[in-house]
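1. Take this sequence and fold it.
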Amino acid sequence: MTLDVICLGELLIDFVSTSKNETLVDSPGFVKAPGGAPANVAVGVVKLGGQAGFIGKVGLDPFGTYLKQVLDQLSVDTSYLAFDKEARTTLSFVAQNPDGNRDCMFFRHPGADMRLKPEDIAEDYISRGKIFHYGSISLGSPSSKAATLKALEYARAHQLFTSYDPNLRIDLWSDPEQARKEINDGFRYADFVKISEEEYEFITGCRSVEECGRYILGKGAKLVVVTLGKKGCYYSNGRISGYVNGFHANVVETTGAGDAFVAAMLMNIANLIKDGDLDKLADEEHLRGLLRFANAAGALATTGIGAIPSLPFAKDVEALLV
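-> I've put the predicted structure just below:
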């Protein structure tokens, strides 16, 4: 089976606060929601009409079983989702502070996702994809980093388009400088990079989105997008650059917004690859249309609790675009 997108990385449980504008200390309760940025992207692609697979590892525990069931029910291919007998599924507790920033705490000492190994990566499976998507969290432990690099080696050998989310979760790193170095190293494998306005200054040292775009393009990327929340996004491919406005949304919780954006971009890029039209990414009008679609998907993902449950279907995105 050919897959539009193969995602590698963390699959976890987000316990999302039932109360808005409360810290984790003050939150009265939490709702269980499946999540993990690369897994969210895989689900987002499927909900938008594509085919996606997920490579990762969860614990041999009730949460791991639940997460596999969720992906299976949503038609994400889990052929290379493994169970670990020695580490538990990663858990995350998420709240939104009164200032609008996310308050997040992980239980991962270690999490099963950190124990993904190079031998868990199958070249034949990678070769079936059009796009390979990875994030920075799997670069944070020696085992999962080696697995990610093995997958990237296969992806490049089979000429897959590569996508990277330098997803900054500083609490998952023992040393901020190591986080900055490892996340920066991830840029050199990517054709497409999505980074958020909250992340780019720490990761790149840049003081503006334009400078950030130039910096990441200098690492080898072909297209860089900086997401700007409700304001939309900035984009640059080295030849054309600009801003695309966002969409109004009745925001409940923002966990999966960036992943919905990435899923929408990758679904449309996979369609270009399928049609032999990847050069349309260099056409300003066409690229801005893709980014507008992705902004709409990101906005819709903020209207529910939890990432995977809130990821939009294509019909919902299209309705917002009308």
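2. Every contact and neighbour count from this point should use C-alpha atoms.
-> OK.
3. Tell me where this protein has strands.
-> Counting by DSSP state E, the chain has strands at residues 3-8, 12-17, 30-35, 52-59, 77-84, 91-96, 102-107, 129-135, 161-165, 192-196, 223-227, 233-236, 241-244.
4. Here is the second sequence; please produce its structure so I can put it next to the first one:
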Amino acid sequence: MSKKFVLIFGDAFVDYIAEDQSNSRFSKFLGGATVNVAAGVARLGAASSFITVTGENETSEFVRNELMAEGVDLSFSQLVPEKEVSGVYVHLLENNERHFERYVDETPNIQVDFSSIKSEAIDQTSVFHFCSGTLFHPTALMTTRKIVESMKKSNVLISFDANIRPLRWKSEEICKKTICSFFDFVNILKLTEEELFFLTNTTTIDDGILQLRPYNIEAVLITIGAEGTYAVINGEVEHVSVEKVIPIDTTGAGDAFVAGILSKIYLEGYPSSIDAWVKYVSFGNKLGGICATKSGALSAMPRLIDLEK
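-> Predicted coordinates:
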């Protein structure tokens, strides 16, 4: 059976952003790392499918409509009528900086049901991608683990962006242990420099890379902002620089980077050499840089037309 899409699994999320500094009226925007990647992949011309769970209210309908408008397939997503999509209220301060006022998650126990995931979702996936965003929740953790194990058995390429939010976990140790427990399953691991240090209890890139070696991850991509990315390919380390830009908002830059890597793999195949990986990572770096020059996350995700300019 042909491999039809990049499959992304995660939590649908809505950003409620204040329209002015009175912080009394809010506009809705799609948000969340996996949402950004799903839409980013589609914007780059690759087939993108997203597994999440939504409900029957207006907000859930908004999420589905926005994702479909981005060209993201929702055939394998699940609908549970009483599900309330998670969100965050973002206030504007006097200097127009954003302040994350409060998170809303009224139905945390309604998660994707693994038993309801169709076998075609696994059979037709070329690359599977997930984050740690919901791994702190027992049901979400169990579902994620079952999906990852199924993908591994079917020899699907597995991509994991740690995307750590420490405040959502009961303790740092549980966070570290849970995230690292997936490393034996993944082909591609994306970390920020800070996440590398956090997970490996180190303070230098070299020491962090050394601590990850026992997991034998094929590709570890460590983004370091304006300094580019360290690509560790089968143990060989290559620093890939990024073109300098004047950043306006770095929100979503890492998601744009991931979308670039996944779309390249889907459209051109898995890199077979360090030189091929450098090419892909350079592309991801470029997308992250473009994203950082615009405000917002999903709204700043590059399209093919942006690359042609």
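5. ok, back up a step: format the strands of structure 1 as CSV; extra columns: mean neighbour count.
-> Output for the strands of structure 1, formatted as CSV (neighbours: other C-alpha atoms under 10 Å):
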stretch, mean neighbour count
strand 3-8, 27
strand 12-17, 25
strand 30-35, 19
strand 52-59, 28
strand 77-84, 18
strand 91-96, 22
strand 102-107, 17
strand 129-135, 26
strand 161-165, 24
strand 192-196, 24
strand 223-227, 25
strand 233-236, 23
strand 241-244, 16
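6. Aligned to N36 of structure 2, what sits in structure 1?
-> In structure 1, N36 of structure 2 lines up with N40, judged by TM-score structural alignment.
7. Apologies, that question was intended for K279 of structure 2.
-> Under the alignment by TM-score structural alignment, K279 of structure 2 pairs with G289 in structure 1.
8. export the strands of structure 1 to a markdown table and tack on distance to L311 of structure 1?
-> Conversion of these to a markdown table gives the following (distance: least, C-alpha to C-alpha, whole Å):
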| stretch | distance to L311 of structure 1 |
| --- | --- |
| strand 3-8 | 16 |
| strand 12-17 | 14 |
| strand 30-35 | 11 |
| strand 52-59 | 14 |
| strand 77-84 | 17 |
| strand 91-96 | 17 |
| strand 102-107 | 18 |
| strand 129-135 | 17 |
| strand 161-165 | 17 |
| strand 192-196 | 17 |
| strand 223-227 | 17 |
| strand 233-236 | 19 |
| strand 241-244 | 21 |
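9. What degree of burial does E198 of structure 1 show, as a neighbour count?
-> Applying other C-alpha atoms under 10 Å, we find 14 residues neighbouring E198 of structure 1.
10. Translate it into the numbering of structure 2.
-> In structure 2, the residue matched to E198 of structure 1 (TM-score structural alignment) is E194.
11. For its match, give its distance to T178 of structure 2.
-> According to C-alpha to C-alpha, to the nearest Å, E194 of structure 2 stands 17 Å off from T178 of structure 2.
12. and if you look at N36 of structure 2?
-> Noted for N36 of structure 2: a distance of 23 Å to T178 of structure 2, by C-alpha to C-alpha.
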